[in-house]
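Sequence first, predicted coordinates after that:
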Amino acid sequence: MPEGSPTPWSYFLIRLLFKFVLKIFYGTIVVENADLIPERGDPCIVCANHSNSLTDALLLVTSIPSKRRNLLRLTAKSTQFGKKTFTSWLIESAGTIPLKRRKDFNNEEVDNTEVMLKLMQALEGGDAVCLFPEGMSRYHPTIAPLKTGVARIVSDALSRNRDKPDFEVSVLTCSITYMHREHFRSDVLVTFHSPLKFRTKDNPELLAPVKYDEIRALTARMHQQISSGTLDAPSWKLIRNAKLAARIYAPLGTTMSLGDYVRVVRTFLEAFKLAEVPHPDSSSDGEAGVSESAEDKKIIRLGNDLKDYQDKLARWGIKDDRIRRPLRRRVIIYRLLVRLAWAVFLLSISIPGLLLWLPVFVTTFIAVHQFKRTGPVWDTWDEIAQYKLIYGLISGLCVWLGSVILTFPVAPLTAVVVPATMWISLRWLEDAISASRAVASLTRLLIVGQGHLRALQAQRSDLHARVTELADILGLPVDPERYFAESRGVDKGRVKGRWASKTKYFSVRRRRKRDWNETLRLYDMVDYPDDPY
């Protein structure tokens, strides 16, 4: 029985480093179905959608519990190896296997024979290998057609061990959903699916010589699993509409987990996608054509009206919740003053920590700005988070080390106080920006005027009725606020009770955001790239 490769000491350090960096950069990382991961010693290929360059691999390494798998063998394009860069060092230290891509060698033939042999030996030894079947990282709203490499590796592994009838290889698919890939303090959902298991004696159709139809069928099953757990759409417009529909259906304050939120958004997204798919039809004269049912037309009109409503909200800078629950003018003024005072207070007490963060923010901003100039936006978006993570880590360590050196007589104290100050100041900054966002929104409510607000309220009331009707057709719960709260709702950091509110404020897992769509910014992320794909 294979036991898997021993874990190199550097892998422990790299994994801890990955966890630390990701916890700082992303607000919440939710991992679902970790119990489905095959245990150590079972040959396993881990496959996921690939939308965020190196960050996807970091997430998988840290999301797989060490008690399930002691090591995840990564693969990466060969051009990232052998460089005198921090990224190259990270990749090589994690035991990553280099893969040659034709696009990196002027579309000429490349030889990956040695790499494939290493992958086979790793699987036969009971290791877990990570592959991204899309073939490349891409910032698109849809998952690319998967390449057949993983299915071929499964076939090759079974064929090499045809004399072992009980030899088994598992394909563990995973869906990674970033609320906003590149933004600081956004949220991430990592969902593992039931592994596809293939055994020599049970799957003779995958033994060489294998028919290409079998390879394509396996690849299609992988694509279906991966896309079933994330937001996969032909355009950003549909994702935007689906998120707004989910927000109207389960309004701000609904206690729902990130996984439930993504599944609700995806339910609406699938309805919008299917409505836009042309259906084959035959006209009276026998010629083939396409048609739209009355239900499809209804859903398409709803999508267009949702877009119109969201455009108006974005134009005025108002959140949907401000339209859902209108406030009296004197209440708006009172809340505005309270939020303004709270924002000023939090910013004031966080200044010492923000001074320590300043070199990190400036360094990261310059690095990302310079990187964006290296190519068209669509070709750099997927690596922005990677650059922010790496340059943020390096500059943060420099700040910490510089503080320790400058205060050498009390260095042990500084070594603890500096990161603690930076951490709590980040908490205060998140709350201060949340309060500032509320101030800006309340101010705009005063500027917009009652006429525009009443028109938006009427439009939202109509949309709410139509979204609720669609949700009922799609089989979503009738009372989402109650249903999700009673099932497995998460209060997004808000705590109940005076004592709990005082102690939980300093919890590492605490988050003050009430909307999974928020980031650490003065505005909500509701707009997406306009580039056609």
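Nice, thanks for sending it over.

can we go C-alpha only for contacts and neighbour counts from here?
Fine.

hmm, who's touching stretch 127-134?
For stretch 127-134, contacts defined as C-alpha atoms under 8 Å, 6 or more residues apart in numbering pick out 3-5, 40-50, 57, 69, 71-75, 119, 122-123, 143-150.

One more pass at 7 Å, please.
Applying C-alpha atoms under 7 Å, 6 or more residues apart in numbering, the contact partners of stretch 127-134 are 4-5, 41-50, 71-75, 144-147, 149-150.

one more structure, for comparison:
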Amino acid sequence: MSETERRGSTKDRFIEKVFAFLTRSLYREVDVYAPVPIPSGSPQLNVANHFGGVSDALLLLGVLPDRPGIVARDVIWNVPVVGRLMNWIGAIPVHKPEDHNSPTSNDEMFASCYGALDNAGNILIFPEGVTRNEPSIATVKTGAARIAIGARAHGVAGIQIVPLGIHYEDKAALRSRVFINVGVPLDLDELIAEQTPAATEVTASNRAAVDALTDDIDVALRRAAPDFKDWSEAGRLATGASIALRGQLDDPASEVPFGLRNRLANTLADLPDKQRAKICASVQDYQSDLDAIGTTDAVLHAHLRTGGFLRTLVWQLIIGICLLPFVAVGIAVNVIPFLLVKAVGRLRVAPSMHSTIKPVVAALAFGITWGIVIWRAIAAFGWAAGGVAFILLPVYLAAVVLFVERFTLMLRAYRRWRAPGDPQTFSEQIAERRTAVVEAVLGS
């Protein structure tokens, strides 16, 4: 059966509907952006970043117009039921020496890929070879290039290599949002013609040709997928993109579309270090002001436009006053655990040791203290009082943390506003900081 006939079979249509249903069920929104149409009717090798493990394949099976055959590590077939599922959807196993502690051959895998690409076929590979926890692309391996060049050498003409960037809002959360950025396809025949002398035989064993194509795939994938220095930079560039785009919306108080934001953030990630640092610094300054008054850019932007900034500050003051009784009780109950955690923070140990010790000390200190309070409440007033104490103790702690954080941020903002030689009001300062973010983003 040809690839075209397979894609039109009842089984194939059923598989596509199953994965489309799963995708719609698991994710609140899946936005696909393709500046040019995804190729159809020609052999297609899809290359995607690998941030979400199995979720990556599930998503792409649910949104690509033609269901691809997935190239996956053969160890997956060892999982009960999963192996049968992989066979059912037409996945192609790849053998890695590290999975078998011995040399392995992928001749069968390459042959399967060549066959799948023949007759306008369609396959999917994750060329990094591993699932990434960092917001950046790992070193792209040569497997995708070897498959494409090998298939061409075996007579498959017109192969298109399509980079797919998967951007998760939160890859661990259900009903979150996903943006799939489809990059500009690479025409393999054109690349070979440009990079290789006409008389040269180009096969999968031609190291120079494989390395050159791998470099092309690496560049294309980094343009389509998230590729940030670290999570801090990723968050700040995404925030800066949202702030800059909000002024272009019909309703600036509404949420900036997830895909639009990530496309701009991805573009910002390609800027030189100095420009990225400028954007991140301006976002951090503006965000500290937003945190100080407990609001968001969407709300503040609307209030700055309508003159409601003073109402925002007054409302935050009212909230602070209402919290005071809870704060007083929270401090009285939790003063000893607070001091213990503070003392641990002063220990001269490595940051990794702090990250281990502090949560343990905090859990023990607060747990023991709360246990004593609940026990005393039960002894004095009965089980009902113990239940009330059990519910209220976390509320008192949250009130203290919220109040202290907000008070510290507002005090910092007040000192900056009252700095000598600065005649601006705080509302003018925060509006200026927002403008600085927009200019840093759009001026880059």
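Received, thanks. From a predicted model like this one, the values you see are computed outputs, not experimental measurements.

Among the contacts of stretch 127-134 of the first structure, name the ones in strands.
Counting by DSSP state E, the part of those found in strands is 44, 45, 46, 47, 48, 72, 73, 75.

Got a quick PyMOL command for the buried subset of the contacts of stretch 127-134 of the first structure?
Of the contacts of stretch 127-134 of the first structure, the buried ones go into a single PyMOL selection, burial set by 16 or more other C-alpha atoms under 10 Å:
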select buried, resi 4+5+41+42+43+44+45+46+47+48+49+50+71+72+73+74+75+144+146+147+149+150
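
on that earlier part again, closest one of the ones in strands among the contacts of stretch 127-134 of the first structure to residue 422 of the first structure?
residue 72 (31.7 Å; C-alpha to C-alpha).

quick one, strands of the second structure?
Listed in chain order, the strands of the second structure (DSSP E) span 27-33, 44-48, 69-73, 92-94, 122-125, 160-168, 176-182, 186-187.

mean shift between the last one and the first structure?
Spelled out, it's strand 186-187 of the second structure. Averaged over the aligned pairs, strand 186-187 of the second structure sits 1.8 Å from the first structure after superposition, using mean C-alpha distance after the TM-score superposition for the first structure.

what range in the first structure does that strand sit on?
Using TM-score structural alignment, strand 186-187 of the second structure corresponds to residues 196-197 of the first structure.

ok, the equivalent of residue 441 of the second structure over in the first structure to residue 268 of the first structure distance?
In the first structure, the residue matched to residue 441 of the second structure (TM-score structural alignment) is residue 471. Using C-alpha to C-alpha, to the nearest Å, residue 471 of the first structure is found at 8 Å from residue 268 of the first structure.

in the first structure, which helix has the most residues?
Counting by DSSP state H, the longest helix found in the first structure is helix 411-448.

Distance of residue 155 of the second structure relative to residue 3 of the second structure?
Counting by C-alpha to C-alpha, the gap from residue 155 of the second structure to residue 3 of the second structure is 16 Å.

Show me which of the two is the more surrounded one.
residue 3 (17 against 10; other C-alpha atoms under 10 Å).

Would you agree the more buried one is in contact with residue 114?
No. Taking contacts as C-alpha atoms under 7 Å, residue 3 of the second structure lies outside contact range of residue 114: 11.6 Å.

circling back: can you give me the buried ones in the longest helix of the first structure?
Neighbour-count burial for helix 411-448 of the first structure flags 414-415, 418-419, 421-443, 445 (criterion: 16+ other C-alpha under 10 Å).

now for it, which elements pack on it?
Counting contacts by 3 or more C-alpha pairs under 7 Å, 6 or more residues apart in numbering; DSSP states H and E, helix 411-448 of the first structure packs against helix 329-349, helix 351-372, helix 384-406.

right, and these - which one's nearest residue 231 of the first structure?
Residue 231 of the first structure sits nearest to helix 384-406 of all those, at 18.9 Å, using C-alpha to C-alpha.

which residues touch the closest one?
Helix 384-406 of the first structure is contacted by residues 21, 25, 53-55, 181-182, 356, 359-360, 363-364, 368, 411, 414-415, 418 when judged by C-alpha under 7 Å, 6+ apart.

the inter-axis angle of that helix versus helix 411-448?
130 degrees (axes from the mean of the first three to the mean of the last three C-alpha atoms, to 10 degrees).
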